[in-house]
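A.B. asks: Attaching a predicted model along with its sequence, questions to come.
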Amino acid sequence: MIKYYFALGVAIVTEIGGTMALKLSDGFTQLFWTLLSIAVFLLMLYSLSFAMRVVPLSVAYGLWSGAGTILTAAMGAVLFHETFSVGQVIGLLLIVVGVVALNGSGAVDEEIDYEGLQVEDKFK
């Protein structure tokens, strides 16, 4: 199970890296940054799809999109000196609350073997 959460972590980190490269591509006018963003986004998609084999969709997508949004905003502030309005800070805090609520409310009374429920096994 840990390898799937590791893949989710890779998907989050590569999404942030791909987004930073996308910003530096300057509207796809900088070839190196354009190609790097495409390559990193492909790795992100692979990692996310691998994680979704076992990690429940709501958890995987919630963590990926929430963490990606928050960390990308933080990186934008650090690397590109972007500033936040009060509304943007409140919005980011609401994302944190939403991701925590989504993951915290997913507890089920019975133990589910997600590795045994892999999608690839269902379609063979």
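C.D. replies: Perfect, I can see it now.

A.B. asks: going forward, measure contacts and count neighbours with C-alpha atoms only.
C.D. replies: Will do.

A.B. asks: Could you list the buried residues of the helix or strand encompassing Leu35?
C.D. replies: Element membership for Leu35 (DSSP states H and E) is helix 31-51. Judged by neighbour count (16 or more other CA atoms under 10 Å), helix 31-51 contains these buried residues: 33-37, 40-51.

A.B. asks: what residue is smack in the middle of the protein?
C.D. replies: By CA atoms, centre = their mean, the mean C-alpha position of the chain lies nearest to Trp64, the distance being 2.4 Å.

A.B. asks: re earlier: packing partners for the helix or strand following the helix holding Leu35?
C.D. replies: Downstream of helix 31-51, the next assigned helix or strand under DSSP H and E is helix 57-80. When contacts are defined as 3 or more CA pairs under 8 Å, 6 or more residues apart in numbering; DSSP states H and E, helix 57-80 sits against helix 2-24, helix 86-104.

A.B. asks: Please compare the first structure with the one that follows:
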Amino acid sequence: MKYLFLALAIIFEVVGSSFLAASNGFTKWIPSTITIVSYLACFVFLSQALKGIPLGVAYAIWGGLGIVLTAIISVVVFKQRLDLPAIIGIILIVTGVIVMNFFSKSVAH
């Protein structure tokens, strides 16, 4: 259940970030409302996930997957381009999350 809560937190964070871009600086009320509700849901689910997942692990997964999914949405939906340094940076973030989760002994799973 803890990873389901984390997955929901990630999904709501990505939705919130996507609608934040669409809110035009909070000048459009529907995307602004969706942003606020999505971030609220995100943090509710993240707090539930933290009951069973260590903070460092949960935050690394949440942040890493959130970055990747948000970058994908920015390319697909908003037609933004990622240059090579951005792609390399995203790969390094994902690699860091993988290394931390599978090889680190400093964070108990």
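C.D. replies: That came through, no problem. What you see is a predicted model, and the numbers here were worked out from it, not measured in a lab.

A.B. asks: related to what we said a few turns ago, now do the contacts for the equivalent of the residue nearest to the centre of the first structure over in the second structure.
C.D. replies: Using TM-score structural alignment as the criterion, Trp64 of the first structure maps onto Trp62 of the second structure. Taking CA atoms under 8 Å, 6 or more residues apart in numbering, we find Trp62 of the second structure in contact with 6-7, 9-10.

A.B. asks: Apply 10 Å and report the result again.
C.D. replies: Residues in contact with Trp62 of the second structure (CA atoms under 10 Å, 6 or more residues apart in numbering) are 6-11, 13-14, 46, 56, 97.

A.B. asks: One more: Gly104 of the first structure?
C.D. replies: Contacts of Gly104 of the first structure (CA under 10 Å, 6+ apart): 59, 98.

A.B. asks: swap in Leu4 of the second structure?
C.D. replies: Applying CA under 10 Å, 6+ apart, the residues near Leu4 of the second structure are 10, 45-46, 48-49.

A.B. asks: try 8 Å
C.D. replies: Taking CA under 8 Å, 6+ apart as the test, what Leu4 of the second structure contacts is Ala49.

A.B. asks: what does Leu71 of the first structure give?
C.D. replies: Ile16.

A.B. asks: Could you measure from it over to Lys122 of the first structure?
C.D. replies: When distance is defined by CA to CA, to the nearest Å, Leu71 of the first structure is 35 Å away from Lys122 of the first structure.

A.B. asks: Next: Asn103 of the first structure.
C.D. replies: 25 Å.

A.B. asks: Let me have the contacts of Trp62 of the second structure in CSV, extended by distance to Arg81 of the second structure.
C.D. replies: As requested, the contacts of Trp62 of the second structure are exported to CSV (distance: CA to CA, whole Å):
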residue, distance to Arg81 of the second structure
Leu6, 28
Ala7, 26
Leu8, 27
Ala9, 26
Ile10, 22
Ile11, 22
Glu13, 21
Val14, 18
Leu46, 30
Gly56, 30
Val97, 24
